[in-house]
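Asker: could you work out the structure for the sequence below:
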Amino acid sequence: MKYNRLGNSGLQVSSLCFGTMTFGDGSDEAMSQKVYAACRDKGINFFDCANVYAGGKSEEILGRLIKDHREEVVVATKGYYPMSDDVNGRGASRFHLTKALEASLNRLGTDYVDVYYIHHFDENTPLEETLSTLNDFVRQGKVLYLGLSNFAAWQIMKAIAICDKMGFAPISCIEPMYSLLKRQCESEILPLAIDQGLGVFSYSPLGGGYLTGKYLDKKGQGRFETSKMYQKRYEAETNLKTVRKFTDFAKDNDYNPVTLAIAWAASNPGITAPIVGARNLEQLSPVLDAVDFDMTDELWATIADFALAPAQPTDRSEE
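Answerer: Prediction:
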């Protein structure tokens, strides 16, 4: 396993981050334990979670799994989305985040988390309030590093500027979506992260499972067929063409498309580690194989050509 620094910090994290969204939702506790153990055996030390995953069950299961070796693993969780119907039970306000973090710590069975993300930009709360709250979490020892998930480039840069101006604990990492089907972060977010020294833990490297090819001919199976969110996210006709080109290439060259897609995302120089997932050991095997995959610059470029590159941040294309 290769380990990379989390942004400008001294913390070393594995080059694959395992996302625990399926713990308690797709994987029962017994299977979650087996998947977790296999990840640890491979050298993964970074596990990503969120309070809303499986209605809190993911945090509870992860907490029990890390209990005997808490100091050996890096744990991330998130707050923003509602866990109740209360009018103040969502968002990035001090009121909500304070309660959300305490609840997450209780479910995880720990007195601190290594990384705490704001799960989404909150247009109804001043960013200064949010960042002041996060700074207090760090000062209290409840959070070690701060992150932003699903933020636009300008929102990330605004947060960094506020932290610098106010002397708050810095933003150390971000979580954007990134796969062959979703390359928008190549335009501004990844260059920003490299310039500012942010760790980047990208999610959905398989495009919601679309890049595996399993949804090309099968109907009515998996979250891609049942989730309107995933259908909307990948509905563009160009995605279907990209998937066909990608899976045909993988088949012709004897590559597992799961391994290939993850290795492609991981090989972007702006990515610290893609966040991967699996519901069982069978799914996990090709995921972990991405650690040892030799992704050359030539192969990366060949695969990149299967999809549309994102628009550049300026219209001075001649430069």
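
Asker: for the rest of this, base every contact and every neighbour count on C-alpha atoms.
Answerer: Will do.

Asker: Gly19 reaches Ala50, doesn't it?
Answerer: No - the pair formed by Gly19 and Ala50 falls short of the contact definition of CA atoms under 8 Å, at 9.3 Å.

Asker: tell me which of those two has more neighbours.
Answerer: With other CA atoms under 10 Å as the criterion, Gly19 and Ala50 differ in neighbour count, and Ala50 comes out ahead with 25 against 21.

Asker: ok, now which ones touch the more buried one?
Answerer: Residues touching Ala50, when contacts are defined by CA atoms under 8 Å, 6 or more residues apart in numbering, comprise 21, 56, 58-59, 76-79.

Asker: if you set the cut-off to 6 Å instead, what comes out?
Answerer: Ala50 is in contact with 77-78, counting by CA atoms under 6 Å, 6 or more residues apart in numbering.

Asker: can you tell me the SS state at it?
Answerer: Counting by DSSP: H, G, I helix; E, B strand; the rest coil, the backbone at Ala50 sits in coil.

Asker: so how far is Met83 from it?
Answerer: Spatial separation of Ala50 from Met83 under the definition CA to CA, to the nearest Å is 11 Å.

Asker: Glu72 too?
Answerer: Spatial separation of Glu72 from Met83 under the definition CA to CA is 29 Å.

Asker: neighbour count for those two, which is higher?
Answerer: A count of neighbours by other CA under 10 Å puts Met83 above the other of Glu72 and Met83, at 15 against 10.

Asker: how far away is that one from Ser317?
Answerer: In this structure, Met83 and Ser317 are separated by 45 Å, where distance is defined by CA to CA.

Asker: quick one: which helix or strand includes Ile61?
Answerer: Assignment of secondary structure by DSSP states H and E places Ile61 within helix 57-66.

Asker: does that helix pack against any helices or strands, and if so which?
Answerer: For helix 57-66, the packing partners by 3 or more CA pairs under 6 Å, 6 or more residues apart in numbering; DSSP states H and E come out as helix 94-108.

Asker: quick check: the residue most central in space within the chain vs Asp68, distance?
Answerer: In the chain, the C-alpha nearest the mean C-alpha coordinate belongs to Tyr203, at 3.6 Å (CA atoms, centre = their mean). Tyr203 sits 28 Å away from Asp68, going by CA to CA.

Asker: do the same with Asp85
Answerer: When CA to CA is applied, the distance between Asp85 and Asp68 equals 35 Å.

Asker: mind listing the helices for the stretch 101-250 of the chain?
Answerer: Counting by DSSP state H, counting those that start in this stretch, the segments of the stretch 101-250 of the chain that form helices are 127-139, 153-166, 189-196, 223-226, 228-233, 237-252.

Asker: run this one through as well so I can compare:
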Amino acid sequence: MEYRHLGQSGLRVSSLTLGTMTFGGVGKMASVGETDLAGAKRQVDMATERGVNFFDTANMYSEGRSEEILGEVLADRRESVLVASKVRFPMGDGPNDEGLSRHHILRQCEASLRRLRTDWLDLYLMHQWDGSTPLEETLATMDQLVRDGKIRYYGVSNWSAWHVMKALQVCERHDFIKPICQQIHYTAQARDAEYELMPAAVDQGLGTMVWSPLAGGLLSGKYRRDQRHLDGTRFSQGWTEPPIHDEDRLFDLIDVLVEVADGHGVSAAQVALAWTLTRPGVSTAVIGARKDEQLKDNLASAELTLGPDEIAAIEKVSRPALLYPYWHQHNTASSRLGHADRVLHAAYLDD
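Answerer: Sure, this is the predicted structure:
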């Protein structure tokens, strides 16, 4: 297992993080997974045996049950692992039971600490943007939590690049401790983050945690061109996250993933994960699984090394079209691009 710095912090995290959205199976999360305490212990043991030191949860996963299960499983090894949780989504029916207000953040941080049986969170993520709360209020609260020792670091999740840049500017102006990372969706199938989020993170020294790096199983190799309309599959039920804009393009990518996988004698899922870990700025990929055998397979991706030609083949078949102003920059200003610019532009220049 490789360990990477999370942004410019001194914190080193495993290149694979175990996500716990499947823990609990309460409420809406039952459709994601129903891993009970015994199953969670098996999965955590599997992950730590392969070198995983980072575990990701959220207060709203299974209405808090995911945190409770993770806290119980990690109780005897808390000092040797890193735990991330999140705040923002509703945790009740009241008008102040959601968002990134000081009121909600402080209450939910204490609740997460109780459920996780810990005195601190290693990382606390603001779980989506809150345009109804002054950013100064939100960031002052996160700064306070770090200084009080309740959290060690904090970051953002699913924010726009302008949200991130505004937050960094507010921190600079008020001398607040800054966020160290972003958690985003980013795969070979969904490379939208390369337009703004990834260049901004590289430029500002933020780490990037990738959630759903297999696109909810879309890139596992299970779905092939001739199986797209099989009953009982997510294709037959309508796939919305991530959205599929071009099925033929998707299956072209899956064909390449399977071809590369066959050459290594591994699964397409391992290839998709390994490719994501080669991308500039990626600190860790958050993996989760309903079944132990899926997790075992995903964990093996940490040991898979793709060749330059294989990386390039996956990049080329999945390369997005340049949007404005990027096609104009490519055509007229590519002689003076910076390091962060090349996160997006490099493939187009080198092709």
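
Asker: contact partners for Ser58 of structure 1?
Answerer: Under the contact definition (CA under 6 Å, 6+ apart), the residues listed for Ser58 of structure 1 are 23-24.

Asker: what lines up with Val35 of structure 1 in structure 2?
Answerer: Counting by TM-score structural alignment, Val35 of structure 1 lines up with Gln43 in structure 2.

Asker: what's the neighbour count on its match?
Answerer: Each residue near Gln43 of structure 2 was counted by other CA under 10 Å, and the total is 24.

Asker: secondary structure element holding it?
Answerer: For Gln43 of structure 2, the host element (DSSP H and E) is helix 37-49.

Asker: run the chain-centre distance for stretch 313-322 of structure 2.
Answerer: Relative to the chain's own centre, stretch 313-322 of structure 2 is displaced by 21 Å; criterion: CA atoms, centre = their mean, to the nearest Å.

Asker: contact partners for the aligned residue in structure 1 for Val146 of structure 2?
Answerer: For Val146 of structure 2, the aligned position in structure 1 is Val138, judged by TM-score structural alignment. By CA under 6 Å, 6+ apart, the residues touching Val138 of structure 1 are Leu144.

Asker: Ser132 of structure 1 versus Val138 of structure 1, what's the distance?
Answerer: 10 Å.

Asker: still on that earlier bit, show me what the residue nearest to the centre of structure 1 lines up with in structure 2.
Answerer: Looking across to structure 2 (by TM-score structural alignment), Tyr203 of structure 1 lines up with Trp211.

Asker: these two touch, right, its match and Val286?
Answerer: Yes - between Trp211 of structure 2 and Val286 there is a contact at 5.1 Å, judged by CA atoms under 6 Å.

Asker: identify the residue nearest the match of Val35 of structure 1 in space, chain neighbours excluded?
Answerer: Leaving aside its chain neighbours, Gln43 of structure 2 sits nearest to Asp292 (6.5 Å; criterion: CA to CA, 6 or more residues apart in numbering).

Asker: how near is the one you found to Pro90 of structure 2?
Answerer: Summarising the geometry, the distance separating Asp292 of structure 2 from Pro90 of structure 2, computed by CA to CA, is 30 Å.

Asker: same thing with Val271 of structure 2?
Answerer: Here Val271 of structure 2 is placed at a distance of 36 Å from Pro90 of structure 2 (CA to CA).

Asker: ok, His5 of structure 2 next?
Answerer: When distance is defined by CA to CA, His5 of structure 2 is 31 Å away from Pro90 of structure 2.

Asker: for Tyr326 of structure 2, same thing?
Answerer: Applying CA to CA, one obtains 37 Å for the distance of Tyr326 of structure 2 from Pro90 of structure 2.

Asker: cool, Ile151 of structure 2 as well?
Answerer: Ile151 of structure 2 is 21 Å from Pro90 of structure 2, by CA to CA.

Asker: neighbour count: the two, which is higher?
Answerer: Summary of the neighbour comparison: Ile151 of structure 2 and Pro90, criterion other CA under 10 Å, with Ile151 having more neighbours (22 against 16).

Asker: so what's the more buried one up against?
Answerer: 120-122, 145.

Asker: at 10 Å what do you get?
Answerer: Under the criterion of CA atoms under 10 Å, 6 or more residues apart in numbering, the contact partners of Ile151 of structure 2 comprise 84-85, 109, 113, 119-124, 142-145.

Asker: if any of the residues you listed are buried, put those into a PyMOL selection.
Answerer: To isolate the buried subset of these in PyMOL, counting by 16 or more other CA atoms under 10 Å, use the following:
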select buried, resi 84+85+109+113+120+121+122+123+124+142+143+145
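
Asker: for the contacts of Ile151 of structure 2, which one is nearest Val258 of structure 2?
Answerer: Here the nearest of the contacts of Ile151 of structure 2 to Val258 of structure 2, counting by CA to CA, is Ala84; it sits at 32.7 Å.

Asker: mind checking the SS state of the counterpart of the closest one in structure 1?
Answerer: Under the alignment (TM-score structural alignment), Ala84 of structure 2 pairs with Ala76 in structure 1. The three-state label given to Ala76 of structure 1 by three-state DSSP is strand.

Asker: measure Ala76 of structure 1 to Gln184 of structure 1 for me?
Answerer: 24 Å.

Asker: against Val200 of structure 1, how distant is the aligned partner of Leu113 of structure 2 in structure 1?
Answerer: Residue pairing (TM-score structural alignment): Leu113 of structure 2 is matched to Leu105 of structure 1. In this structure, Leu105 of structure 1 and Val200 of structure 1 are 24 Å apart, going by CA to CA.

Asker: kindly report the same for Tyr116 of structure 1.
Answerer: 14 Å.

Asker: one more: Gly207 of structure 1?
Answerer: Gly207 of structure 1 sits 17 Å away from Val200 of structure 1, going by CA to CA.

Asker: out of those two, which sits in the busier spot?
Answerer: Legend: neighbour count by other CA under 10 Å for Gly207 of structure 1 and Val200, higher for Val200 (27 against 23).

Asker: hmm, that one is touching Asn150, no?
Answerer: No - contact between Val200 of structure 1 and Asn150 fails when scored by CA atoms under 10 Å: they sit 11.6 Å apart.

Asker: find the residues that touch each one of these two.
Answerer: Between them, Val200 of structure 1 and Asn150 share the neighbouring residues 174-176, with contact defined by CA under 10 Å, 6+ apart.
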